[in-house]
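Enquirer: Below is the structure, and that's it, no one-letter string:
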């Protein structure tokens, strides 16, 4: 097992309570014990390690902010962020599985579902007995989900759902899907669609160079009858899916730091051990420049994420603030991964070290839940009041 010393240059651990430190260390130890020994092999084979799901559920990684009365852990958003950071230090794809389950499946059921839906699904999702996925992105509508083609028609006690979604994490094994589709009036609504419903299929996406240890697929709806009792009653319009994306983006802002921290720590250790021209490469100015800049970017990201957590706990974090943190921290993590890869030279592309895997994963993270450029425009619109999307 590779040693790991997470960077904390501005002593942010002093801002964490004993409970937060305990949660962080518990997830870190689980990642060290259960995830790290197997992740390179699973990534090389492009296979999702389903055997980890029960352990993830046991740690409360599925819906940690959901109240205990519905099976969640009832934790705050700082705890949630720390958990995602530690999980993505292991692998972005594994963190994605947890983010989808908590932010994109359990959150909309808790926020927009009725009491019967909450009681029926949330405890089983928290325990990992049920796994879920989130269907918003379509083949021809990624950054513009309001133009989606998936829709449903009224059929008495049920609706008839037709359409397709793609790039859906967890789709190949999900028991339920939160699907966003246009109703007969053209407004977007969410539906809970269960696996096994006639006409509903989830073909897997193969040949990925990124998130290889994550299961990705499509959602295809061919004349699928969904009972009206499965419609989420609390959300009509884009507010529903966008609020879910804000939850996921918040977790990503923390998670990407975990990948960056792992790359930095790996590069620092390597630089102290690897000798060229008679001395460790850490003694050369250009290598110190890389390390200093990497640590600076990580530290800035840590401060951004910590402050965002405080705002979110006070219910004051705006979507634009979350967008800024997601965009900055993922871009910083990508920069750190690329610099770390260069420091390791040819060894950086092998599975003996995690850097190339992190770098490839982050190429997806910088795109999903809002691309790098879309988040820039969200910030631009917030500070100018002018919409540059249309």
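Expert: Great, that's in hand. Quick caveat: nothing in here was measured; it's all calculated off a predicted structure. Residues are numbered from 1 along each chain as shown.
Enquirer: Please make it C-alpha for all contacts and neighbour counts, starting now.
Expert: OK.
Enquirer: secondary structure class for the nearest residue in space to residue 127 that is not next to it in sequence?
Expert: In space, and not counting its chain neighbours, residue 127 is closest to residue 57: 5.2 Å by CA to CA, 6 or more residues apart in numbering. Here residue 57 is recorded as helix under DSSP: H, G, I helix; E, B strand; the rest coil.
Enquirer: Quick one: neighbours of residue 57, just the number.
Expert: 19 (other CA atoms under 10 Å).
Enquirer: how far away is it from residue 131?
Expert: The gap separating residue 57 from residue 131 is 10 Å, by CA to CA, to the nearest Å.
Enquirer: can I assume residue 197 sits in a helix?
Expert: No. Counting by three-state DSSP, one finds residue 197 to be coil, located in no helix.
Enquirer: my guess is it meets residue 224, correct?
Expert: Yes. With contact defined as CA atoms under 8 Å, residue 197 reaches residue 224; the gap is 7.0 Å.
Enquirer: Look at the two and report which has more neighbours.
Expert: Neighbours per residue (other CA under 10 Å) separate residue 197 from residue 224, with residue 224 holding more: 20 against 13.
Enquirer: any idea whether the more buried one is helix, strand or coil?
Expert: Three-state call for residue 224 (three-state DSSP): strand.
Enquirer: What distance do you get for it to residue 137?
Expert: Distance, residue 224 to residue 137, using CA to CA: 19 Å.
Enquirer: How about residue 253: what's its closest non-neighbour residue?
Expert: For residue 253, ignoring the flanking residues on the chain, the nearest one in space by CA to CA, 6+ apart is residue 326 at 4.4 Å.
Enquirer: where's the one you found relative to residue 252, distance?
Expert: Going from residue 326 to residue 252 by CA to CA gives 6 Å.
Enquirer: Which secondary structure elements does the host helix or strand of residue 167 sit against?
Expert: Secondary-structure assignment from DSSP states H and E places residue 167 in strand 158-169. Applying 3 or more CA pairs under 8 Å, 6 or more residues apart in numbering; DSSP states H and E, we find strand 158-169 packed against strand 132-135, strand 151-155, strand 216-227.
Enquirer: Include distance to residue 238 when you put these into TSV, please.
Expert: Converted to TSV, the helices and strands packed on strand 158-169 look like this (distance: least, CA to CA, whole Å):
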stretch	distance to residue 238
strand 132-135	13
strand 151-155	14
strand 216-227	20
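Enquirer: what's the closest of those to residue 320?
Expert: Smallest distance to residue 320 across the helices and strands packed on strand 158-169 (CA to CA): 21.9 Å, for strand 132-135.
Enquirer: can you list contacts of the closest one?
Expert: Applying CA atoms under 8 Å, 6 or more residues apart in numbering, the contact partners of strand 132-135 are 100-101, 104-105, 125, 165-166, 168-171, 174-180, 219.
Enquirer: ok, structure two:
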């Protein structure tokens, strides 16, 4: 069921219609088999790039779509309602582009931004390490200065799209302490960079998640984004926006589960009535709809604050927390609506439920979101 959206311009409305068309015709027919086979969607991200969907919230002058964040997020939600793994990869690409687009020099942007925003270069975000997930200040991957650049040594973990992308926004230690982390626009392939076996995940099977191992890999000096020691500031600035992307993904996933549950409840009959007409189940569906609408409202509120240039760190964490918790509940309830069939692979709701769980974990666990929110309140 298409969501009745309130969009700021006719251009934005036309864009969402284009996204729906691509999602229905290019994503929906592939998702079940690709997810079941853990098969990478070859060529799909190039198609999304040609359609202009990989640079939507970035300026026209740099090759982006020049769209407000509230429009970009609704486009991500539409993608997620058909294929969550692809939508997450789009969100991560947008996150990976953030440091270059906001902290890169004019020369760096002129060199790389156009290819990043039109999808010729697909990006991954490489912050986490085996011992440093939520505690980003504990990074130990090192970038040792050399005569003409940096030598990188260390392991990175939980990289969405790892081993498949053309560049990584890499965070590595150039000095001791929290102020000793720097940011790099690292190539996706170079001497000294290898990747681990893709993680055997609960969901999002079509897009690999891997570890990366840097062994005396050399990066040129002009690959550093921002100043030395500015890395954590850049990382956390990017994550505020990235959390909104995950909130939109979670909302799209929840909407898909709600739509599937409503359709099934209208078709299935018990005791001579459609099951949607039984009050107990009708109320369950009503609660699911309220959760989806609330999730969408929270991410749109945060996005509109971002678009207006207002602080939105707390609102981004609220959106990520509310939307991902809603997705977990709504997808679980969708399985319940389907009864025994919901526990089989005959219907997609069991996949939705598995995919929802990771939404509560990446881009900062929901416990970290509560920490961010409480610290913002304490200020």
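Expert: Nice, I can see it. None of these values were measured; they are calculated from a predicted model.
Enquirer: does the residue nearest to residue 127 of the first structure really touch residue 124, like I thought?
Expert: No. Here residue 57 of the first structure does not reach residue 124: they are 10.0 Å apart, not a contact under CA under 8 Å.
Enquirer: give me every residue that touches the aligned residue in the first structure for residue 160 of the second structure.
Expert: In the first structure, the residue paired with residue 160 of the second structure is residue 169, using TM-score structural alignment. Going by CA under 8 Å, 6+ apart, residue 169 of the first structure touches 96, 97, 100, 133, 134, 214, 215, 216, 217.
Enquirer: how about the strands in the stretch 201-350 of the second structure?
Expert: Using DSSP state E, counting those that start in this stretch, the strands of the stretch 201-350 of the second structure run over residues 209-220, 224-225, 269-270, 273-274.
Enquirer: how much space is there between the equivalent of residue 92 of the first structure over in the second structure and residue 26 of the second structure?
Expert: Using TM-score structural alignment, the partner of residue 92 of the first structure in the second structure is residue 84. Separation of residue 84 of the second structure from residue 26 of the second structure (CA to CA): 14 Å.
Enquirer: Just give me the match in the second structure for the residue nearest to residue 253 of the first structure.
Expert: By TM-score structural alignment, residue 326 of the first structure lines up with residue 320 in the second structure.
Enquirer: got the contact list for the equivalent of residue 73 of the first structure over in the second structure?
Expert: Aligning on TM-score structural alignment places residue 73 of the first structure opposite residue 65 in the second structure. For residue 65 of the second structure, the contact set (CA under 8 Å, 6+ apart) comprises 52, 53, 55, 56, 57, 58, 59.
Enquirer: Helix or strand: which one has the aligned partner of the first one in the first structure?
Expert: Matched to the first structure by TM-score structural alignment, residue 52 of the second structure sits across from residue 60. When elements are assigned from DSSP H and E, residue 60 of the first structure belongs to no helix and no strand.
Enquirer: so residue 60 of the first structure touches residue 75, yeah?
Expert: No. Counting by CA under 8 Å, residue 75 is not a contact partner of residue 60 of the first structure; they are 9.3 Å apart.
Enquirer: Please identify the helix or strand for the residue positioned nearest the centre of the first structure.
Expert: Nearest to the geometric centre of the first structure sits residue 96, at 3.8 Å (CA atoms, centre = their mean). Residue 96 of the first structure belongs to helix 92-99 when assigned by DSSP H and E.
Enquirer: Report all helices and strands that that helix contacts.
Expert: helix 77-90, helix 239-273, helix 355-365.
Enquirer: most neighbours per residue, which of those?
Expert: helix 77-90 (a mean of 26; mean count of other CA atoms under 10 Å).
Enquirer: Alignment lookup: residue 367 of the first structure to the second structure.
Expert: Using TM-score structural alignment, residue 367 of the first structure sits opposite residue 361 in the second structure.
Enquirer: Kindly confirm my reading that its match is in a strand.
Expert: No. Counting by three-state DSSP, one finds residue 361 of the second structure to be coil, located in no strand.
Enquirer: what's around it, how many residues?
Expert: 15.
Enquirer: Distance check, it against residue 133 of the second structure.
Expert: Residue 361 of the second structure sits 10 Å away from residue 133 of the second structure, going by CA to CA.
Enquirer: quick one on the thing from earlier: does the match of residue 326 of the first structure touch residue 241 like I think?
Expert: No. The criterion here is CA under 8 Å, and residue 320 of the second structure misses it with residue 241 at 10.3 Å.
Enquirer: Widest-spaced pair of the contacts of residue 169 of the first structure?
Expert: Using CA to CA, the pair of those lying farthest apart is 134 and 214, separated by 14.5 Å.
Enquirer: okay, those two: which has more neighbours?
Expert: More crowded of residue 134 of the first structure and residue 214, by other CA under 10 Å: residue 134, with 28 against 25.
Enquirer: Give the equivalent position in the second structure for the more buried one.
Expert: Under the alignment (TM-score structural alignment), residue 134 of the first structure pairs with residue 125 in the second structure.
Enquirer: Could you measure from that match over to residue 307 of the second structure?
Expert: Distance of residue 125 of the second structure to residue 307 of the second structure, computed by CA to CA: 23 Å.
Enquirer: With residue 258 of the second structure instead?
Expert: Counting by CA to CA - residue 258 of the second structure and residue 307 of the second structure are separated by 29 Å.
Enquirer: which residues sit in contact with residue 112 of the first structure?
Expert: Each residue near residue 112 of the first structure by CA under 8 Å, 6+ apart is listed here: 232, 233, 234, 235, 240.
Enquirer: Quick one: map the last one onto the second structure.
Expert: Meaning residue 240 of the first structure. Alignment note (TM-score structural alignment): residue 240 of the first structure maps to residue 234 of the second structure.
Enquirer: Find the nearest non-adjacent residue to its match, please.
Expert: Nearest one to residue 234 of the second structure, counting by CA to CA, 6+ apart, is residue 99 at 6.3 Å.
Enquirer: Isn't that neighbour up against residue 238?
Expert: Yes. Using CA under 8 Å, residue 99 of the second structure is in contact with residue 238, at 6.8 Å.
Enquirer: Which residue of the second structure lies farthest from its centroid?
Expert: Farthest-from-centroid check, the second structure (CA atoms, centre = their mean): residue 272, 43.7 Å.
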